[in-house]
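Undergrad: Sequence plus predicted model, see below.
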Amino acid sequence: MLRATRLDSLSQVLHVDLLSPDKKVVARRTLRLQGGRASGDLDIADTLGAGTYVLRAYTNWMRNAGDSFVYSRRLSIWPASPLGPQEPSAPATGTPSKSKSSAANKPDVQFFPEGGYLVEGMPGVVACKATDASGRGLAVRGQILNAQNAVVVPNFSSRHAGMGRFSFVPGAGQRYRARLMLPDGSTAEYPLPAVQPTGYTLHVVENAENFLVEARYRGAAGTPAPGPVQLLTQVRGVVAYPGPRSLTADAPASWKMPKKNYPNGIVHFTLFDAEGTPRCERLAFVQNGPSALRITVTADQPSYGAHAPVQLTVRVADAAGQPVATNLSVAVSDAGLSALDPNAETIASNLLLTSDLVGYVENPGYYFREQSAATAQALDDLLLTQGWRRFVWKEVLAGQKPLVRYVPEQEVSLTGQVVSAQGSRPIPNSQLTFLQMKPVKNVATATTDAEGRFTFSGFAVRDTAVITLQARRSQGGSNVIIRPDNGPVPGVQPLPKLPSLAAAPAGVAALCAAAARPRPPTWSCIPRRPCATSN
C-alpha cells in the first residue's frame, strides 16, 4: 500500500536542477504546472564532466518546510567516450586509498541508543553507522570498552551499508567507547553517548504479526513512580493509542501492536509520560506483504521493427481479480538497461521510506527487492540510525509552525539580488532593466528593495526564454553584481567519487564501450573535388 497522494493545486511553477559534483547548478528547468503535473527534460551535454550529480525538484512553497524536504536523487554520469572529460575514479566502497592521510580520512562513526538514551542499569540496544566522507557505508568491526578498559561487548560488526547494532547493560557512572578495525586495517576509537543516571528507555522487537513494545524507567533514589505512560503510534496520519500502562522501576510497561492495523511505511513509536511530555521515540517499518494489485502488460505484437508503433494493453486487478482504476507511470528502456542498478531508488522506496528520513539513504531499493530476514534486519538498522524529519514533537506540542518565507508561485518569475562588486553588500534602490529577446521581445524595469532583491514576473515563456539583465546603482554607477537565485543551498556533505568503469553496472560498461568503439566511415562527395572520409 503506497501513501495516498494528491496533486499540488497551490503552486503553478516547478523548479528542476542538476547539480555538479562541486554543488554547482549546471542545468535548470523552470516548468509550468498544470494540475500538479509538468513535462520536461534536462539536456546532458557531451562536454559535461563525468561524476556523481544530484537531480533535485521543488516548488517555492516547499522550501518553507526546509531544504531537506526538497526531492533529490544522486545520478552517476559516466563518460560516453574515453576522450570526454572524466572525474578521477575512487576506490571501491570500503577500501579507501592508503596514500592519503588516515587522520584526514577518518570514517564518521556514530552511535544511536534505541529510544534515544542509555540509562544506568537498564538493558539497551545501540545502533552504529560508519560512513566515509561522502556518506557511503563502510564495513567496520570492533568491541566496546568501559573507562577502565574492560571489554563489555567483545565483538560486533556492521552489516549492510556500514550499519549494525549491539546490546549491553551500561553501568553507573561509566563512560564507554568503541575500538574499531577500519577497512584499511587501521584502528580508531569513538565515544558512545553518555549514560544517563535516570530516565526512560523504549525497546521494540517484531515478529511476523506484531510489534512488541517495552518501556522501562529508572528514577532517582527515593523518588515516587512516574505514573502511567502512554504509547502513541502513527504511520502517515494513521494513529493508534493503545491503553496507558503503569510503569515502575521494577515493572516495565509493554504493548502488543498488530501490524495489520497499519498501512505500509514507517511507524513512529513515541512514549509520553503522565504529563504528556514525549520521552522516547523509535522508528520501525510496516511491510504487510506484497502489493495487492496485479498488473499485466500485453503487447499487440510479439516483436517490432525500428520506429514501429507499439500498443500496450495494461490491466490492473486487485487480489480477487476485480478491475481497479489506477494512475500509472510507465518507463520504456533498452532491455540491456533493465538491471542497471537493482538497488536504486524506486517510487515505492521514496514514498514509503526515504522521503521521511534525514540525509542520504544508500541503495534504498535494496530494502524492497525481497522480503527476507536479512533485509528486515538491515531496514531496522537503518531506522535506528537515520532519523526522522517529518516533524518534531516539541514543535508540534508548542504549536510552532514553520516560518513562511516563500510564497506559492503562480507564474514563472526571475528573482535575485544586486550586490556590490565585492559581492558582500546588498545594493538597495538599484535600477534594473529587463530585456527579453525570445520567445517575444519585451522590456521592463524594476528597483531593488532594501535588501537589494528584485523580481520580474508575468513575461512570456514558451520552451525557452532569452533574457538579459542590466543593473546600475541609484546614482548611475555600474560596478555591481547581479546574483540570480540558485534555489536551496546544497548540503555540506561531499558527493562520492564516481566508481571506475570496471565497477559500473554491466549495462553502463557495455554502453560506454559501444560509444567508444570507432564508427564506420561515412562518405561525402563535393562536386569537382575528391571524396573524403571522416570518423
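TA: That came through, no problem.
Undergrad: From now on I want contacts and neighbour counts done on CA atoms only, so please keep to that.
TA: Fine.
Undergrad: so A460, which of the three states?
TA: With DSSP: H, G, I helix; E, B strand; the rest coil as the basis, A460 sits in coil.
Undergrad: Could you check how many residues crowd around it?
TA: Look at A460: counted by other CA atoms under 10 Å, it has 16 neighbours.
Undergrad: Please tell me I have it right and it contacts V440.
TA: Yes. With contact defined as CA atoms under 8 Å, A460 reaches V440; the gap is 6.9 Å.
Undergrad: Contacts for stretch 484-493, please.
TA: The contact list for stretch 484-493 (CA atoms under 8 Å, 6 or more residues apart in numbering) reads 23, 25, 63, 67, 133-135, 414-417.
Undergrad: let's bring in a second model and compare:
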Amino acid sequence: MTKFCFSVILFAYSAFAQEDFKNKIVEPLQKNNLYFEKAFVHTNKTTYLDDDVIWFQAYVADNNNLPSNKTTLLYVNLTDSGGQVIASKNIFISNGIGVGEFDIANINGSGQYFIQAYTNNMRNFGDANFFIKEINVIKEPSVTDKSIRNEYDIQFFPESGYLLDDTENVLGIKLLTNGKGTDFTGRIINSKNQEITRFKNKYSGLSSCKFKYASGESYQAIIETNDTIIKLKIPESEKRELLLAVDNSNQQLEIELKAPEKLVQELNKHNFTLLFHQNHTIIDYFQIDPKSMINKKIEIDKQQLKNGVNTITLFKNYEPIAERKFYIDNQLDELSVSLEKDNSKNDSIVCNLKILNKDKPLKSRLSISVLPESTADFNETTTIKSAFLLTPYVTGYIENPGYYFDPKNPKRLEHLDLLLLTQGFVRYSFTEMVTAFNPKPVYEFELGFKLKGTVSPLATNYLGLIAKNNTLIQKIYLKNSNSFEFNKLLLYRNDAVKISFLSAENEAFQPEKIRLNTVEKSTFPKINRYKISAPKKELFTEKQYEEYKYYYGTRLNEITIKSKKSSKNSIRLDKLAKKYRSKVFDIGAYYEIEMPEDSRKNNELFMSFFLRNQGIRMVNWKGIEDYLEVSYGTEAALYVNGRRITATELSTLSLKMKDVEAVMKQPFKNYIKYQVFTNERYNNDIVELFDEFIVTNAYDRSKKYYTPAFNHKRPSGFMEMDWKTNLTTDNNGRSAFKIVKTDVTQKTIFSIQGLSEDGVLISEIIVK
C-alpha cells in the first residue's frame, strides 16, 4: 500500500494539473466563506410532567467549537410534533452562553415535543443546521392502540451514490417504522432468485452489505420486519468509471477507488482529484494517478484530518462525481471529568468537580442536571458533542445522536460510520457546490435588538433612549431626518423605555409625536416529523406505570367528587397558581380576593382600596414603624410579586389599582398573608416624565431556578434535585457547588454539559 501525507504528494503527476485544480476548484470554494455558527440547548431533564418547568442553558459556538462572540441573540422555540410553535424565547448570549426556561403548564396532551434553536446568522445555511432536541411530556399514561397500521420507510444508499457493474459495491440500508429505526433482517437475490448476500439491522434501523453487481443483472431485496415481508427493487447500476470506498475501522483511514480492470486504461484520459473538506473549510486535496492508484488502497494519517465529520469528494475533470462522509475522533481519552461528594454538611452536599484535558486543567463553562437515580426515562439523546460534531454536518433527522458519543457504547464509532454511509451523495454540479460552500449573507449577526420609528416635529438632531430609572441608554444623531434607529440594545421583554429629544447638554424634552415600528420577527421553520403518540404502557416498568395510575387517577377522582365541571373561579385560580409558582412556592394554599372589575381601571392607590376592602388599618408602633392590623392581635403581611413590603415601604407604596392583576390571601392563626401580583405594565420606579413604551421584541429574562415543592402524589421517578447553570471551572480546572441532601442511600445522576474557552466539548454523565 502507498501511504500519503497531505504536506507532501508522493507520486509523479503533473504539477500544472495540480495548480489548475487549485485555481479552478479550491479558490472559488474558499473565496467567500461565511462565519459558521451552531447551537446546543441542555435541558434539566428529558421527560416532564405537565406541571414541570423546562429549564435550559444554551451554547453557541463557531465551526471550531470556540464560543461565538458574533451573536448575542439566540431564538429558542418549543414546538409540537407538527412544528407548531407553542412558546418562543429570545435568549441573551454572552460569550457563547445563555439561560432560560419554558413553563409547560399550558401544553395540551402527552407526547413528543421539540426544542428548536438558531441564531439569525444560522439562517444563511438553511434550517437543516438548526438545533433540534426531542423531549417527552406526560399528562397521563396511555395504552398502545394495536389497530394502528405500521408505516415503513426503506431506503438504499450506495456508498458512492451509485452502483457500478462488475465491481464490489457497498450498499447502506435504512429502515424506519413509523419514523423510528427498527429491527429487521434481509437478503438480496438476483433475477434467477439466487441469494447473493444477507444483511440485518446493526443499530437503529441501519445496516449495510457488500455484493458484486453483475453486468446486465437486476436485484431485489427481501426484508422481514414486524412479521411483515417487504420486497423492493435494488437501484440499477449506472454507466460510471469509479467507485469511492472508505474504510474507517483502522488506525489509518483507507481509501480505495474501484473500477473494472477493463476500464482502467480508459481512465488515463481524465483527471481525478480527491478533495478533503469539513463543512465549508477545505482541508487538502490531491490528484489520482489511474495507472498506479486504481484498485489499490491508499492510507491517510487521521491526525491530518479535522476532528468530527469530514467529507471526501471525488472530482472528474473539475466536476464532483462521488462523495463520502466519515468521522474522525482524534480526542479519545484526552478529557478527564471527576466528581466527589462531601456529605459532611447537615443540610447539603458539597460537590467538587475537576476537569482535565490532556492532564492539564481546563477552564470551561458548564450546566449540570442533578437527578435522583430513580428518575424515569432519563436518556440524554442529544449532547453538546452530537450537536457540535455531528448534526450540523449531516442532512436529515438523526435518532438518538448522543449514542454515537457515549464511550459506554463499544460499537458507537462503527455505527456512526454506518450512519454516515446512509447519508449518500447529493448530486450537484461544481457551480452548485460553490453556492453551498458560500451562501449569500442574507441574514446578519444580531448583537442586541433594534428599535425603529419616527418622531415629529424635529426639534433637535439628537434623540435619546431612556431607561426606566431615567438613565440614558443610547444617544443618536438624526441627520435632519424624522426617522430613527437605535441599535445593539440590551433590552428585555416588557421593559419600559422613553424616547426624548436631547440638547447638546443632554437636557431632555418630550417629542410631540412618536411612532414605533414594532414588527415582530416570524418564527420558523416547521419540523417535519412523524407524529408520535403519547408514552405507552410498555415503555415503563410495572412499578412506574402503577405510580402513573395512582398519580393521575387520584387527581381525576378528586375532580369528579368536587364537581363534574370546573368553575370559572377554579380555572382562574389554577392559572394564577401555575403562573406565580416561581414567585410564591406555596401559592396553592392561597385563594383569590374578588375585586370589582372597574377597580382595576382607575388610578386609585392600591393601599387605599386594600385597607378599605379588607377592613385593615395601618398602625404606627411607638413612632418607629408602621404595620398592618386586621383585628386586635392579628396582623397582616403584604407581599408584591412575592417580595415582602417592609414597614418603611407601606406608607409610600405607589402601586395603583390599574396595575394590579390579582390579590390572594392565606390566613394563619395569628396573622394573614396577602400576595399582590401586578400586570405586565407595572413598574414601580418609572418616573412618568415622558410617554412610556413597553418593549415587546427583546430578550426574555431568565427566572431563578427553584426545585418543585414536594408532592407525595407525584411519581418518584419524576422528582428532580437541582439544576446548575453558569458554572465555571477555575485555573485549576475545579468547580464546587452545593445540592440539597436527600435520601443518602440513593445515588445521584449528574448530567454535565459544557464548553471550554478553547473549544473543548464536555459531555459526561456521572452517577455517584
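TA: Here it is on my side, so go on. Nothing here was measured: the structure is a model prediction, and the numbers come from that model.
Undergrad: for the contacts of stretch 484-493 of the first structure, which one is nearest A465 of the first structure?
TA: L414 (11.0 Å; CA to CA).
Undergrad: So the closest one belongs to a helix, correct?
TA: No. Counting by three-state DSSP, one finds L414 of the first structure to be strand, located in no helix.
Undergrad: can you tell me which residues contact it?
TA: Shown in contact with L414 of the first structure (CA under 8 Å, 6+ apart): 455-457, 484.
Undergrad: Which single one of the residues you listed is nearest to S76 of the first structure?
TA: Nearest to S76 of the first structure, judged by CA to CA, of the contacts of L414 of the first structure is P484 at 27.3 Å.
Undergrad: Give me the neighbour count for the closest one.
TA: Counted with other CA under 10 Å, P484 of the first structure comes out at 15.
Undergrad: ok, it to V418 of the first structure distance?
TA: P484 of the first structure sits 9 Å away from V418 of the first structure, going by CA to CA, to the nearest Å.
Undergrad: ok, the residue nearest to P518 of the first structure when sequence neighbours are not counted - contacts?
TA: Nearest in space to P518 of the first structure, with sequence neighbours left out and distances taken as CA to CA, 6 or more residues apart in numbering, is N535 at 7.4 Å. Counting by CA under 8 Å, 6+ apart, N535 of the first structure touches 518-522.
Undergrad: Any figure for the gap between N535 of the first structure and S524 of the first structure?
TA: For N535 of the first structure relative to S524 of the first structure (CA to CA), the value is 12 Å.
Undergrad: same deal with A65 of the first structure?
TA: Remark: distance between A65 of the first structure and S524 of the first structure (CA to CA) = 59 Å.
Undergrad: Now check the second structure for the residue matching T131 of the first structure.
TA: Under the alignment by TM-score structural alignment, T131 of the first structure pairs with L176 in the second structure.
Undergrad: Can you classify the residue nearest the centre of the first structure as helix, strand or coil?
TA: Most central in the first structure under CA atoms, centre = their mean is Y360, positioned 4.4 Å from the mean C-alpha point. Under three-state DSSP, Y360 of the first structure falls in the coil class.
Undergrad: L511 of the first structure: neighbour count?
TA: The number of residues packed near L511 of the first structure is 16, by other CA under 10 Å.
Undergrad: compared with the second structure, how much does the helix or strand it falls within deviate?
TA: Secondary structure assignment for L511 of the first structure, by DSSP states H and E: helix 506-516. With mean CA distance after the TM-score superposition for the first structure, helix 506-516 of the first structure departs from the second structure by a mean of 7.2 Å once superposed.
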